[in-house]
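Novice: pasting the structure only:
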């Protein structure tokens, strides 16, 4: 099966959506599926208001059509609701082509926290966006129930996984900091609710890995915390393995792949009992969920690191890719997506 995935989130961005899609493609190839990406590459872009450093593409209709037809896909999946996603949706609707979508980011909450538009209006727009899809895939059962209550229909499951070969407890970096070390990893932005972590009265040290528009302000406000900037690959893994507790203060993530990455490094999780942590951690003995985040942090110190690693080993990207491909295979498109012959290579698809 040849699958085209349209996404507004792409390299050099470092976030859960990009990691999910790249891991999906790698695992899908081992299952006999080939995934191409229609990304913002090659399109002009503009800066996102209130989010310095983040840009969105301005795709044009003709180039979107050319890239889709160049890909010659058997199935089309739209991963994000940005300009690229809307443009691909419009192409499919004009040609009466079936497509699937995924709900990966809580844009209504992200936008509302920046006081741009109310969440109810954003949800109305997203319902309209996803209503035309054959299926909207979500990562957790609690999110599926929540979106169903908000009027979303044709919802399906697509769980997430973790690369246990990259994220592992071996060779933790030596951090010359007082123990215990409480660490968080991700965008340093208001929607990640980092102040809920940084304001806690905790023993030892607080460490933040990542970058974003709030970093300068938070470094000034919390001078005792260590901000180590963005890290990737083995460098990121060695730092996560060095932490005593991974703190996930977000209230808006739909899943939080980084929780599984921390667990694969043998690091227990402390989080609020909200969508994402409730589905990843639930009642498994690999983390503590509590509306009192300090209590969750202290409680997580007693959790077995070996249990965290074993838990992560059971949640592979291969299983996630198999579920994604199964969703596409089960749907009957309204007509074949494949043109009579392929007209270009993958490089033409990405621009």
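Specialist: On my side now, so go ahead. Source: prediction; values computed, not measured.

Novice: hey, let's count contacts and neighbours off CA atoms from now on
Specialist: Noted.

Novice: what ranges do the strands span in the stretch 251-351 of the chain?
Specialist: 269-271, 287-289 (DSSP state E, counting those that start in this stretch).

Novice: Give the other helices and strands that the last one contacts.
Specialist: Under the contact definition 3 or more C-alpha pairs under 8 Å, 6 or more residues apart in numbering; DSSP states H and E, strand 287-289 sits against strand 269-271, helix 293-300.

Novice: Now tell me what touches the last one from outside.
Specialist: By C-alpha atoms under 8 Å, 6 or more residues apart in numbering, the surrounding residues in contact with helix 293-300 are 182, 196-197, 200-202, 245, 247, 249, 268-272, 286-290.

Novice: How about stretch 102-117?
Specialist: 17, 50, 77-80, 118-123, 136-139, 190-191, 252-255.

Novice: In ChimeraX, how would I select the buried members of those?
Specialist: Entered in ChimeraX, the line below selects the buried ones among those, by 16 or more other C-alpha atoms under 10 Å:
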select :17,77,78,79,80,119,122,123,136,137,138,139,190,191,252,253,254,255
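
Novice: and here's the other structure:
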């Protein structure tokens, strides 16, 4: 099977969407599924207002069509609601080609945090975008339920995984006063990072990541350590040197960093919101509380082995198999719908519905 994924989020961006797609594709290859990508790399781009380091592609309709047709995919998946996602959606709609989508980012909250645009308007646009999808993939049961409650159709689950080879316990001393409280992610207003930085905690607060709010927060909280964007072994070592992972975000649909921390043997302190509630639930690997300071202090007492045992059950292979399974099920459902009007015994050729 060949799957083409259209995504506006891609390298050099460092975020959960990019990590999810790349790790899923690598894992899918181990059981014979070829995943290729339609990304901003081949298009002109511009920096988003208020977020200049996030580049947005300017795709052309004919160029998108040529690239999709050259890939010869059996299935098309649209991962993001950006220019590339819209162009791929339009291509599929013009040719009556079924496609699947995934919901990664809570754009209504993100956009409303920056611009005076009602969240209801953004949700309406997202319902329209995903409305033509034969399956809308959500990372957690709570997110899936919310999307259904908001009028989204064909919502299915696509859980995430963690790279246990990279993110694992290491004997690391970061050289900061302990305990070390770590936060990893985009340094932007929607991540609610100031709720963490303003806490009165013993030891050291460490922030890994970059973004438009970094300079302001770094100036306001000079006692915190800002390490910038880290990847690979560098990032894994910082995880291992932390005592508690702090996740103050209220808007993430999942939070891959939660699994990365747990796979490193680091307990979690977070708010009781979608994302942490679904990833951690009632497992004894984190403390979810509206009192984030109290959660940080209580998390210090959590057994690190429990964190490791929990993370071991979340693999990228399982995530990739769920992704491919969703596409296979959606394809079968579309085929059934197309064949149902036919008379009994009449042959039905549905291949054109899946081949660009």
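Specialist: Received it, and whenever you're ready, just let me know what you need. Predicted model only: the values in this text are computed from it and were never measured.

Novice: sorry, back to before: weed out the non-buried ones from the contacts of helix 293-300 of the first structure.
Specialist: The buried subset of these - by 16+ other C-alpha under 10 Å - is 182, 197, 202, 245, 247, 249, 268-272, 286-290.

Novice: of all these, which two lie farthest apart?
Specialist: The span of those, defined through C-alpha to C-alpha, is set by 202 and 286 at 20.0 Å.

Novice: Tell me which of the strands of the stretch 251-351 of the first structure lies nearest to residue 56 of the first structure.
Specialist: Comparing the strands of the stretch 251-351 of the first structure by C-alpha to C-alpha, strand 269-271 comes nearest, at 30.6 Å.

Novice: Which parts of the stretch 151-300 of the second structure are helices?
Specialist: Using DSSP state H, counting those that start in this stretch, the helices of the stretch 151-300 of the second structure run over residues 194-197, 214-220, 232-240, 256-263, 276-279, 292-299.

Novice: Deepest in the core, which of those is it.
Specialist: By mean neighbour count, with neighbours taken as mean count of other C-alpha atoms under 10 Å, helix 256-263 ranks first of the helices of the stretch 151-300 of the second structure at a mean of 27.

Novice: about what we covered before: now distance to residue 217 of the first structure too, for the helices and strands packed on strand 287-289 of the first structure, in TSV please.
Specialist: TSV is the format used below for those (distance: least, C-alpha to C-alpha, whole Å):
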stretch	distance to residue 217 of the first structure
strand 269-271	23
helix 293-300	22
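
Novice: Surely residue 225 of the first structure touches residue 207?
Specialist: Yes. Counting by C-alpha atoms under 8 Å, residue 207 is a contact partner of residue 225 of the first structure at 5.8 Å.

Novice: Comparing these two, which residue is more hemmed in?
Specialist: Set residue 225 of the first structure next to residue 207 and count neighbours by other C-alpha atoms under 10 Å: residue 207 wins out with 22 against 18.

Novice: Show the contacting residues for that one.
Specialist: Counting by C-alpha under 8 Å, 6+ apart, residue 207 of the first structure touches 181-184, 225-228.

Novice: and with 6 Å instead?
Specialist: 183, 225-226 (C-alpha atoms under 6 Å, 6 or more residues apart in numbering).

Novice: For residue 39 of the first structure, state which of the residues you listed is nearest.
Specialist: Taking these together and measuring to residue 39 of the first structure by C-alpha to C-alpha, the closest member is residue 183, at 31.8 Å.

Novice: burial of the closest one, as a residue count?
Specialist: 27.

Novice: The longest strand seen in the second structure: average distance to aligned residues in the first structure?
Specialist: Scanning the second structure for the strand with the most residues, using DSSP state E, yields strand 51-57. In the superposition with the first structure, the aligned residues lie an average of 1.1 Å away from strand 51-57 of the second structure, counting by mean C-alpha distance after the TM-score superposition for the first structure.
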